[in-house]
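Student: The following block contains a protein sequence and its predicted model.
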Amino acid sequence: MENNVMTPAAVRSGHPGRTIQKMAGDDKSGRSPAGGGRSPLGADRRKPQRSSKAAIVWLILFLVLAGLLLFKGYGPARAVEFSQSEFEEKLAAMQIVSVEMTWENGNVMVCEGKFRRQGLSSVPVTTTPVQSPRSGDAEIRPNADETYKTRVVYTDDLARLLQKSGANVVVKPNNSGFWNFILIGVLPLVVVIGFIYFFSMRQMRASGRGAMDFGRSKARMIPPDELNVHFDDIAGADEAKEEIREIVEYLKDPLRFQLVGGQIPKGCLIVGEPGTGKTLIAKAVACEAGVPFFSISGSDFVEMFVGVGASRVRDMFEQARKNTPCLIFIDEIDAVGRSRFSGWGGGHDEREQTLNAMLVEMDGLESRNGVIVLAATNRPDVLDPALLRPGRFDRQVVMDLPDIVGRRQILDVHVKKIKVDSSVNLDVMARTTPGFSGADLANLCNEAALLAARYNREAVTQADMEEARDKVSYGRERRSRRITDRERKLTAYHEAGHALVALHNKYATPLHKVTIIPRGTAYLGATFSMPKEDAYTRSKLELEADMEMTMGGRAAEEIIFGDITTGASGDINQLTHTARLMVCLYGMSDKLGTIKYGNFPAHPHMPFDAQPEERVSPETAREIDLEIRRLSQNALESARDCLTRHRDELEKLAKALLERETLSIDEINVLLGRDPEPDALGRPEQTLRPTEDDGTAEQGL
């Protein structure tokens, strides 16, 4: 049967009067039930990164060489360039001190050496030369030796001038061409290439994406002693643990199964809503069995290069065969295991090749005894049929949302991590949280601890737990929001209308509390109703009663103010949705009969337009619209009649809400003189927010 039980609340959104009732089976995105949020499956054993000192040394060397090549030297003194005529004039004036001659080619030679501004016959060099600096040039010392450089053509006249000048002439062999070529032509290129290679290889090693490792598997092998998760740490999933325990027993004692001819499932697909503990139970299997655990995500296989994913699949199974017996866990396998027949063509070749490689490795010609594949997904409907057949994933383990007993067990696990007051009633919290996953309950306990710390309490109280529950479901209270007296009055009567219709209809979901405190981003008030127990089917009378309660706010506005507001938009949306389900899906219309009309999603995350279209004739569509209108109008008229008969109670309840803002079911029964319900979820009087007067706290829930 389909799970279509309404959940615990009718909540106002936007303006006075919107109510929202959610399905008890609707999931809340969360994490694992007993272990909080998902965490890495063990420490990532990577080598420490190399020090950056080597990079700094390479950078400094590169800059030094570039500077030497650019400036052809260093220091403040630079060689003065002479032409041949100037050089001959200096020789004639006896200003050249030394000459180092190097043959270049033919009669051309390079001359370098020292010269003086004054001739050799002039005044000798002073010990303290007078400095006369010029901007951008070397310091000029009148009697100090300076460096020169010139390129001249060797002639007989130049030879005679060199003999008469009295300069110290040295002829050097021409062996610098090779070294100049190395220094100027080769060395800069080598330095640049080495610099680029060093940083590129260092970055590739740091990211683990070396050229040789690109097709290697990214699966991490985690030893069992690092997991530290046992079946006792998982609460609220007794059936799933019992079903998957066979894998643990086989890994511990395979001979017992082999003697009777039994074969353990080669693969096990763990299916469940987000936050129900799929990853956690896989870790518990590996920890209990005491075997190596390979963990990888389905998205790690898919790359932009075709063939890389298939190569990683083959490498992963090759590593697993070397460590048998072992477990391979593929999280979110729908990323790579989607059906190959879902489109009309133009499929992603990389993803399909990866899937084909996985199909062959799981059940192909080669044997893989001792390798068990576990996979987790919350979208089993999109997986390829070849992946789900016996011989690959032989068994599917369902991690369902916990029932009331499971929620109590999960709360027992998480309250051990926080300090709670003796007045906290976990039975009430388990009953008032239908549809919560294990991750939601873990978040609830954590939020309650944060609230207690915020108000300087030594332990978590029942008020903290309830406020945390409402915060997780509908958002935080917005007491700072400025609301006019008119809107506040509208909200009070609107929520009082919801509450009274629920009180006077025995088929409606039992009332829990009413508040006119804004919450979240859209709610100006809320009417909370909690079922007495988990329910997976609803009767026609119960659905009609909830529809009447949904329209109680709009009916109260018409009766009290003679006008209607936009605040009932959420109520109308919920009413129309329920009426359409009754007519088109549940077969609860006498006029249209037990026939399914239109499209309805097969999965809660799948939109309506993703389903194959089921056409209905224009005449049938008109009859559907008329029947939905009839059910909606009947709900509004029933709510209006109820509030008209009990208008005095409506006035009394609305005024009490204006004064106290929040009323529990026990307080409402006392206010209206009704007998208390034997299983009402009234909470003890506890404090939540300290006031500025006497240090006590006002009731906020």
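Tutor: Arrived safely, thanks for sending. The shown structure was predicted, so the numbers you read here are calculated from the model rather than taken from an experiment. Numbers count the residues shown, from 1 in each chain.
Student: C-alpha from now on. contacts and neighbour counts both.
Tutor: OK.
Student: And the contacts of stretch 228-239?
Tutor: Residues outside stretch 228-239 that contact it (CA atoms under 8 Å, 6 or more residues apart in numbering) are 33-35, 241, 277, 280-281, 283-285, 287-288, 399-400, 402-403, 405-407, 409-410, 413.
Student: Return the members of those residues classed as buried.
Tutor: Buried subset of these (neighbour count, 16 or more other CA atoms under 10 Å): 33-35, 241, 277, 280-281, 283-285, 287-288, 399-400, 402-403, 406-407, 409-410, 413.
Student: mind listing which of the residues you listed are in helices?
Tutor: 241, 280-281, 283-285, 287-288, 406-407, 409-410, 413 (DSSP state H).
Student: List just the nearest of those to Glu548.
Tutor: Set against Glu548, the nearest of these by CA to CA is Arg407 (30.1 Å).
Student: Which strand or helix spans the nearest residue to the closest one once chain neighbours are set aside?
Tutor: The shortest distance from Arg407 to any non-neighbouring residue, by CA to CA, 6 or more residues apart in numbering, is to Ala430 (5.4 Å). Per DSSP states H and E, Ala430 falls inside helix 426-431.
Student: by contact count, what packs against that helix?
Tutor: helix 404-415 (3 or more CA pairs under 8 Å, 6 or more residues apart in numbering; DSSP states H and E).
Student: And the contacts of the helix it packs on?
Tutor: 33-34, 233-237, 426-427, 429-431, 433-434, 436, 438, 441-442, 445, 533-534.
Student: Now a PyMOL select for only the buried ones of the residues you listed.
Tutor: To isolate the buried members of these in PyMOL, using 16+ other CA under 10 Å:
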select buried, resi 33+34+234+235+236+237+426+429+430+431+433+434+436+438+441+442+445+534
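Student: Among the contacts of helix 404-415, which are located in strands?
Tutor: Among those, no residue falls in strands (DSSP state E).
Student: tell me which residues in stretch 258-265 are buried?
Tutor: In stretch 258-265, counting by 16+ other CA under 10 Å, buried: Ile264, Pro265.
Student: Put this next to the first one:
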Amino acid sequence: MTIQSRPRDTDRKTRVHLSVYDRTKFLMLFTLTFFVLAWASMADNPLLSFNDAIVKTADEKLWLLVLAGVEIVRQIHFILAELLAPYHGIWLKYFSFVNRLLGKLSDWNRFRLGRVIKWLIFVAMLSIILGAVYKETPIRALFLAPKALWSVLPMIGQLMFAVVFVIIQFAAIFWFLSRGGVDTYFPDDIRTRFSDVWGQDHVLNRIRENLLFLETPELIEKHGGYVPGGILLWGPPGTGKTLMAESMAGETGKPFVFVDPGAFTNMFMGIGVLKVKSLFRKLRKLALRYGGVVVFFDEADALGNRGISRPAMHSTESNTTVFGTPCNGGNYLSDPGKSLVINSTISSSKFMMGGAAGGGGGMGTLQALLTELSGLKKPRGFINRVVRRALGMRPKNPPKYRILVVMATNMPEALDEALLRPGRIDRMYRVGYPSKAGRVRTYEGYLEKVSHSLTAEEIDNLATITPYATGAIIKDTINEALIMAIRNERTTITWSDVIKAKQL
């Protein structure tokens, strides 16, 4: 069985038939307008009969009858084109000839010519309408248009004031709702330095490199490269990711913007998008003023992803399927590896529609963030964008915004893949458990702040017996040991205090 496609307009022998509504809509409009004008004449003169009102309106509004006659001729033309193929062919040849002539013009010239013709038609229609209102010739009535505009200006002003007042109310509400969750620190506002971060020297060296490129971008740009614009710090909780960001704020000579994890969580849809745009507008201004800026998103997994959301029961089922087998399943994997395996298992077996589309700061927030990180940069300034274009001048290209985006999370698998691609997040550093040497240095750093009697050998042994101690755990251990010493009416921490604190 051969399926025939719908014929193209160029293949038709006759014109497509119009519906009854399309054929009569303008005639109905002209008829209604004519009778409304006749009714207005009867309202002005109660002694005027209906027949006399019709005759008077026909005499005074002859232009309306002319328009109705033109519409009748147009519909007759359409009917002939729908019924007679030779008649339709003549008009096809005519319009193809006109299209060939217009095709010789460039798109820009056709656009300008079309705009001039539209304005001429608008002015002509306006002059005819004003002539009917003022009972003058169309040309003379056109010069009375400023007078008419001036007479209705107070009413237009009142309407504009009401509209602007409502807009200002909504703008003020959304402006206040889009505030908060973003803190800006300028150089020397924070005293934390890289020397205060212990046990993660390999990550700090990479971060120093990124800050060096931010402060002196010509080191890489003169060789044809570009400054990395995004860093992701991921690893277990308590390993010092946020402390590293704080030390970056202390070390860099650029402004540091801290974004709260819940900054994009809002009551109303669309507020998160406004916050993202407001944040990056602020970042661009700071980058131009200071030559660069660092922005830090703590707990970046709060941004969510654009994937599907899955109920907890399905995660439990998949967890049992993968890790509950007699041969130990995937228990040998690391925590991030386990999460990736579970997510891939759920995705391949079930598709659950979620109301929040993966959680996060709200519908559109993550998409707005992705666009701001690597979207098109429009020219800055009203004069540059509007005035120069109105004068026929090309707007200046947008400047290079040197913005270093740093994110921290302990659940990298929860981040959207589009967020992690190069160009948005160029470098990903794992901030894992510190090595033994790192733990020793961390213990020494926190013990230097208190009075203690531990020897270097005891500190080394302490680092040996705490293989998974993070910076936060070590800090808490020393603090608990100090509390025990004070409880025993001492101010010096001993080995036994540390051991008891470790066992809590």
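Tutor: Yep, that arrived. None of these values were measured; they are calculated from a predicted model.
Student: TM between them?
Tutor: Scored against TM-score structural alignment, normalised by the length of structure 2, the superposed chains reach a TM-score of 0.50; 263 aligned residues with a CA RMSD of 1.8 Å.
Student: what's the counterpart of His223 of structure 2 in structure 1?
Tutor: Matched by TM-score structural alignment, His223 of structure 2 corresponds to Val260 in structure 1.
Student: one step back: in structure 2, what stretch matches the helix holding Ala430 of structure 1?
Tutor: Against structure 2, helix 426-431 of structure 1 falls on residues 459-464 (TM-score structural alignment).
Student: Show me the contact partners of the matching stretch.
Tutor: Residues contacting stretch 459-464 of structure 2 (CA under 8 Å, 6+ apart): Lys436, Arg439, Val440, Tyr443, Glu444.
Student: at 6 Å instead, please
Tutor: With CA atoms under 6 Å, 6 or more residues apart in numbering as the test, stretch 459-464 of structure 2 has contacts from Lys436, Arg439, Val440.
Student: likewise stretch 489-496 of structure 2?
Tutor: Contacts for stretch 489-496 of structure 2 (CA under 6 Å, 6+ apart): Ser451, His452, Ser453, Leu482, Ala485.
Student: how about Ala53 of structure 2, what's its match in structure 1?
Tutor: In structure 1, Ala53 of structure 2 lands on no residue (TM-score structural alignment).
Student: so how many other residues sit close to Ala53 of structure 2?
Tutor: Neighbour count for Ala53 of structure 2, taken as other CA atoms under 10 Å: 20.
Student: before we move on, what about Met125 of structure 2?
Tutor: 13.
Student: May I ask which helix or strand encompasses it?
Tutor: Under the assignment here (DSSP H and E), Met125 of structure 2 is part of helix 107-134.
Student: which residues in structure 1 does that helix match up with?
Tutor: Against structure 1, helix 107-134 of structure 2 falls on no residues (TM-score structural alignment).
Student: aligned partner of Asp416 of structure 2 in structure 1?
Tutor: By TM-score structural alignment, Asp416 of structure 2 lines up with Asp384.
Student: Its match - nearest residue in space that isn't next to it in sequence?
Tutor: Per CA to CA, 6+ apart, closest to Asp384 of structure 1 is Ser339, 3.7 Å.
Student: residues contacting the one you found?
Tutor: Here Ser339 of structure 1 is in contact with Val382, Leu383, Asp384 (criterion: CA under 6 Å, 6+ apart).
Student: go again using 7 Å as the cut-off
Tutor: Val382, Leu383, Asp384, Pro385 (CA atoms under 7 Å, 6 or more residues apart in numbering).
Student: Can you add distance to Thr620 of structure 1 and secondary structure and give those back as a markdown table?
Tutor: Putting the contacts of Ser339 of structure 1 into a markdown table (distance: CA to CA, whole Å; DSSP: H, G, I helix; E, B strand; the rest coil) gives the following:
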| residue | distance to Thr620 of structure 1 | secondary structure |
| --- | --- | --- |
| Val382 | 32 | helix |
| Leu383 | 35 | strand |
| Asp384 | 36 | coil |
| Pro385 | 36 | helix |
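Student: closest to Ser299 of structure 1 among the residues you listed?
Tutor: So of the contacts of Ser339 of structure 1, ranked by how close each gets to Ser299 of structure 1 (CA to CA), first place is Leu383, at 14.4 Å.
Student: Nearest residue to that closest one in space, please, no chain neighbours.
Tutor: Arg338 (4.5 Å).
Student: re the thing from before, which one of the contacts of stretch 489-496 of structure 2 is nearest Tyr94 of structure 2?
Tutor: Leu482 (97.4 Å).
Student: Identify the residue of structure 1 aligned to that closest one.
Tutor: Checking with TM-score structural alignment, Leu482 of structure 2 has Ala449 as its match.
Student: Run the angle between the longest strand along structure 2 and helix 241-251 for me.
Tutor: Secondary structure of structure 2 per DSSP E: the longest strand is strand 403-409. Using axes from the mean of the first three to the mean of the last three CA atoms, to 10 degrees, the inter-axis angle of strand 403-409 of structure 2 relative to helix 241-251 is 150 degrees.
Student: any chance of the contacts of stretch 489-496 of structure 2 in TSV, plus distance to Leu65 of structure 2, neighbour count and secondary structure?
Tutor: As requested, the contacts of stretch 489-496 of structure 2 are exported to TSV (distance: CA to CA, whole Å; neighbours: other CA atoms under 10 Å; DSSP: H, G, I helix; E, B strand; the rest coil):
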residue	distance to Leu65 of structure 2	neighbour count	secondary structure
Ser451	104	13	coil
His452	105	18	strand
Ser453	109	11	coil
Leu482	100	24	helix
Ala485	105	19	helix
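Student: If anything else comes up later, I'll come back, but that's it for now.
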